[in-house]
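Colleague: Let me see the structure of the following:
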Amino acid sequence: MKTIVYFLLLSVLFMGCSSNEPIIEPDPAEAEIYFPPFNSDIWVTKSITELGWNENQLQPLLDFLETNNTKSFMILHDGKVVIEEYMNGHDASKLWYWASAGKTLTTTLSGIAQEEGLIDIDHKVSDYLGTDWTSATLEKENLITCKHLLSMNSGLDDSSDAVEPEDLQYVADAGTRWAYHNVYKKMQDVIASTSGSTFANYFNSKLRDKIGMTNTSGGWLQLSNFNVYWSNTRSMARFGLMIYANGKWGNTQIVPEDFLKEATNTSQNINKSYGYLWWLNGKSSYHLPGSQLEFNGELIPNAPIDMYAALGKNDQKIYIVPSKKLVVIRMGEAADSETFALSSFDNDLWGKINNLID
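Modeller: Down below sits the predicted model:
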């Protein structure tokens, strides 16, 4: 996908209300994990030499990234920047789309809404949206819970990207079929309905503003059937850092740790490598978008087994690796051909990263 509508309706990205709640920034000196300050370009760094990594493998990694259509790349170690590079005409101030890596923003907001008592993900979707939000019979529609939306096993037809009732046709009972599908967007409707706000405004006040993803560095843009989040690279890195920190920003718990643990573990017994819109490494098998086939082996063999990831179309990546204390961000065009989540680029990239860090 070539530089899609980058300047199209850019002002839309900056719309939305901010929270009136006070924001208390963490004191970096008091935390093992470093959290960068708000409204500042300052982000503490850590050198490759300090970490004992293989400095002679940095340039091969950067060359590989640039050759494969990367626009930006970051590695954080315990929150500190080890690598931050921009290439192929991109820079730190420019926005880029998260594509389906942004699904994990919906997961996070679901956990926050549940903690606030607005929703229960074990309840059926029709409790919040009313009946007839699908074309399934009432009996079959009432089988679908919010958890099924987050786990991609609603049983609804995945052949269309649209999520109007006429597009959401019954294929199988909820919980019996895994299929990568835009129906997860109905969770955004659930959150909007129960919060008495728009999803974007709830996102702004409960997540964006609390971790420094300010309104000058991103926003939601409706493109065709997709509500896509755009941001600069550091905003994506802030989100990844909050997830790495078990849902905290400094001393503030943004999303409950227990929910996050649940979200980043196998959510159903069909696709073992899928949580709540998060992809999981180290499992014995996996499914891919657009297929009902089961593939044996790990999702990304070169990556650490405890790695979990937000994967977006055309190789938008957030990798979280607790055992290595790493958050890795990649934005850009497709490395090779158009993909919806996983691609061969993931494994190749981790081969290069391993050469650097091992």
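
Colleague: From here on, just use CA atoms for contacts and neighbour counts.
Modeller: Will do.

Colleague: Pretty sure K71 sits against Q316.
Modeller: No - judged on C-alpha atoms under 8 Å, K71 makes no contact with Q316 at a distance of 10.1 Å.

Colleague: shared neighbours, these two?
Modeller: 330-332 (C-alpha atoms under 8 Å, 6 or more residues apart in numbering).

Colleague: what residues are up against L76?
Modeller: Counting by C-alpha under 8 Å, 6+ apart, L76 has contacts 82-83, 325-328.

Colleague: Strands - which of these land there?
Modeller: In this view, the contacts of L76 that belong to strands under DSSP state E are 82-83, 326-328.

Colleague: If you rank those by neighbours, which is first?
Modeller: V327 (28 neighbours; other C-alpha atoms under 10 Å).

Colleague: Pretty sure that one sits against K80.
Modeller: No - at 9.6 Å, V327 does not count as touching K80 under the criterion of C-alpha under 8 Å.

Colleague: so G240 is in which element?
Modeller: helix 233-244 (DSSP states H and E).

Colleague: Equivalent analysis for I112, please.
Modeller: Using DSSP H and E, I112 falls in helix 103-115.

Colleague: for that helix, which positions count as buried?
Modeller: Buried residues in helix 103-115, counted by 16 or more other C-alpha atoms under 10 Å: 103-114.

Colleague: Including distance to Q59, could the residues you listed go into CSV?
Modeller: Shown next, in CSV, are the buried residues of helix 103-115 (distance: C-alpha to C-alpha, whole Å):
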residue, distance to Q59
K103, 32
T104, 31
L105, 32
T106, 36
T107, 35
T108, 35
L109, 38
S110, 40
G111, 40
I112, 40
A113, 43
Q114, 45
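
Colleague: Max pairwise distance over the contacts of L76: which two?
Modeller: I83 and K325 (14.0 Å; C-alpha to C-alpha).

Colleague: dump the residue contacts of Y202.
Modeller: Contact analysis of Y202 by C-alpha under 8 Å, 6+ apart lists 192, 195.

Colleague: L76 in helix, strand or coil?
Modeller: Following DSSP: H, G, I helix; E, B strand; the rest coil, L76 is assigned to strand.

Colleague: Next, the structure of the following sequence, for comparison with the previous one:
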Amino acid sequence: MKPFSYVSAPDVATAVRVIAAEPNAKFLGGGTNLVDLMREDIEQPDTVVDITRLPLTEIEELPGGGVRVGALVRNSHLAADRVIRTRYPLLSQALLAGASAQLRNMATVGGNLLQRTRCPYFYDGAAACNKRVPGSGCDAIGGFNRNHAVLGVSDDCIATHPSDMCVALAALDAIVEVESVRGLRRVPLADFYRLPGGTPHLETALEPDELITAVEVPELTAPSAYRKVRDRASYAFALVSVAAALEVTDGVVTDVRLALGGVAAKPWRARQAEAALLGAPATEESFRRAAEAELEPAVGRPDNTFKIELAQRTIVATLRRLSDRGTT
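Modeller: Now for the predicted structure:
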């Protein structure tokens, strides 16, 4: 691990001031991803700014029915919160499906938003990876790519985004609050993540000197659920996951939210499927056609083409569950 300086920030103003003055600095929250990357020499900050003392640990109900979640709220705390469990079950379920209990006790909401891909070529210093070394190539494209993306990919990168929580937040139209010495900025989650294109090392719209301070989640009234398909039931990243909310009135879809995980370079909002479903009958046939429309542009490779049909089937199964039960 490269030697680094350590600063413990007592408040947000100090944290953003230090990061603005140190071009190669990183914020440290739970450390469940950053520390691993530093040990592998993938992240090599000159300065680590410890933000664990900042007052960003509250879950607040908002006047309009939504919630504001501080960036340092632990994943385990958020999943267990009464308001989250009752109003946003898809978010609670997504958090509980991610990582292990020990990691959830350490991981923070802000850190979860910024976690980097678990592509094995990204972690392998002997492999070509445009995320790790821009311009070096992508060994995953011609290598073993069973766990890689089929949506939002480019000729430079086919890595998936690893988060479960962020898939739920994508379906919920969450807004990320970030702060710098220039002031506060609000970024819709739909605009927060970048597709790889020719610059896969640029993963978010976050500027290097900006700190995530909170996530705002709008009110949700429709029944919702999170479904994750993985190789084993514990501590495995998604092959495919679906975050969904579905409101049905007189047999017709009146509100629908869909986001996919495990299949794309970012938490994937399924806009095509949503458009196909809104106003359509809440039937298996409608769900299937919407799923097919969403996955139509998918690009499979020899090891991961199965994800296309698996994603379609998972969308249909999740929507059918919500339609049949009317609750989560």
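
Colleague: Quick TM-score on the pair, please.
Modeller: The pair, once superposed, lands on a TM-score of 0.25 when counted by TM-score structural alignment, normalised by the length of the second structure; 143 aligned residues with a C-alpha RMSD of 6.6 Å.

Colleague: re the thing from before, which one of the contacts of L76 of the first structure is nearest to L311 of the first structure?
Modeller: V328 (11.8 Å).

Colleague: ok, the closest one to Y229 of the first structure distance?
Modeller: Distance of V328 of the first structure to Y229 of the first structure, given as C-alpha to C-alpha, to the nearest Å: 18 Å.

Colleague: Quick check: T318 of the second structure vs E274 of the second structure, distance?
Modeller: For T318 of the second structure, the distance to E274 of the second structure - C-alpha to C-alpha - is 14 Å.

Colleague: Relative to M236 of the first structure, how far out is I357 of the first structure?
Modeller: For I357 of the first structure, the distance to M236 of the first structure - C-alpha to C-alpha - is 22 Å.

Colleague: Those two - which one has more neighbours?
Modeller: M236 (26 against 15).

Colleague: Quick check: the more buried one touching M331?
Modeller: No - assessed by C-alpha under 8 Å, M236 of the first structure is found out of contact with M331, at 9.3 Å.

Colleague: got the buried residues for the helix or strand hosting I141 of the second structure?
Modeller: Element membership for I141 of the second structure, per DSSP H and E: helix 139-142. For helix 139-142 of the second structure, a neighbour-count test (16+ other C-alpha under 10 Å) marks 139-141 as buried.

Colleague: For R185 of the second structure, the count of nearby residues, please.
Modeller: 16.

Colleague: what residues are up against it?
Modeller: R185 of the second structure is in contact with 177-179, counting by C-alpha under 8 Å, 6+ apart.

Colleague: need the contact list for L258 of the second structure.
Modeller: 171, 242-245, 269-271, 273-274.

Colleague: In helices only, show me those.
Modeller: Residues of those located in helices (DSSP state H): 171, 271, 273-274.

Colleague: Mind putting those residues into JSON lines with distance to L34 of the second structure and neighbour count?
Modeller: Listed next are those as JSON lines, based on distance: C-alpha to C-alpha, whole Å; neighbours: other C-alpha atoms under 10 Å:
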{"residue": "A171", "distance to L34 of the second structure": "26", "neighbour count": "27"}
{"residue": "R271", "distance to L34 of the second structure": "32", "neighbour count": "17"}
{"residue": "A273", "distance to L34 of the second structure": "35", "neighbour count": "24"}
{"residue": "E274", "distance to L34 of the second structure": "35", "neighbour count": "21"}
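
Colleague: which pair in those spans the largest distance?
Modeller: A171 and A273 (12.3 Å).

Colleague: related to what we said a few turns ago, out of the contacts of L76 of the first structure, which is nearest to K147 of the first structure?
Modeller: For the contacts of L76 of the first structure, the nearest to K147 of the first structure is V327 (26.2 Å; C-alpha to C-alpha).

Colleague: can you tell me how far the closest one sits from L280 of the first structure?
Modeller: 15 Å.

Colleague: Looks like S92 of the second structure contacts A80 (just checking).
Modeller: Yes - counting by C-alpha under 8 Å, S92 of the second structure touches A80, with 7.1 Å between them.

Colleague: what about the two, which has more around it?
Modeller: S92 (26 against 14).

Colleague: Excluding chain neighbours, what is closest to that one?
Modeller: Nearest residue to S92 of the second structure, sequence neighbours excluded (C-alpha to C-alpha, 6 or more residues apart in numbering): A79, at 4.3 Å.

Colleague: Just say helix, strand or coil for the one you found.
Modeller: Relying on three-state DSSP, one would call A79 of the second structure helix.

Colleague: What about it, how many residues nearby?
Modeller: Around A79 of the second structure there are 22 residues (other C-alpha under 10 Å).

Colleague: swap in E294 of the second structure?
Modeller: E294 of the second structure, neighbours per other C-alpha under 10 Å, totals 23.

Colleague: what does T194 of the first structure give?
Modeller: Quick note: T194 of the first structure (other C-alpha under 10 Å) scores 16 neighbours.

Colleague: helix/strand/coil for it?
Modeller: T194 of the first structure ends up helix, using three-state DSSP.

Colleague: That one against Y128, yeah?
Modeller: Yes - counting by C-alpha under 8 Å, Y128 is a contact partner of T194 of the first structure at 7.1 Å.

Colleague: Helices along the second structure, start to end?
Modeller: 12-21, 34-39, 75-80, 82-87, 89-97, 101-106, 109-114, 120-123, 139-142, 165-171, 189-192, 271-277, 284-295, 306-325.
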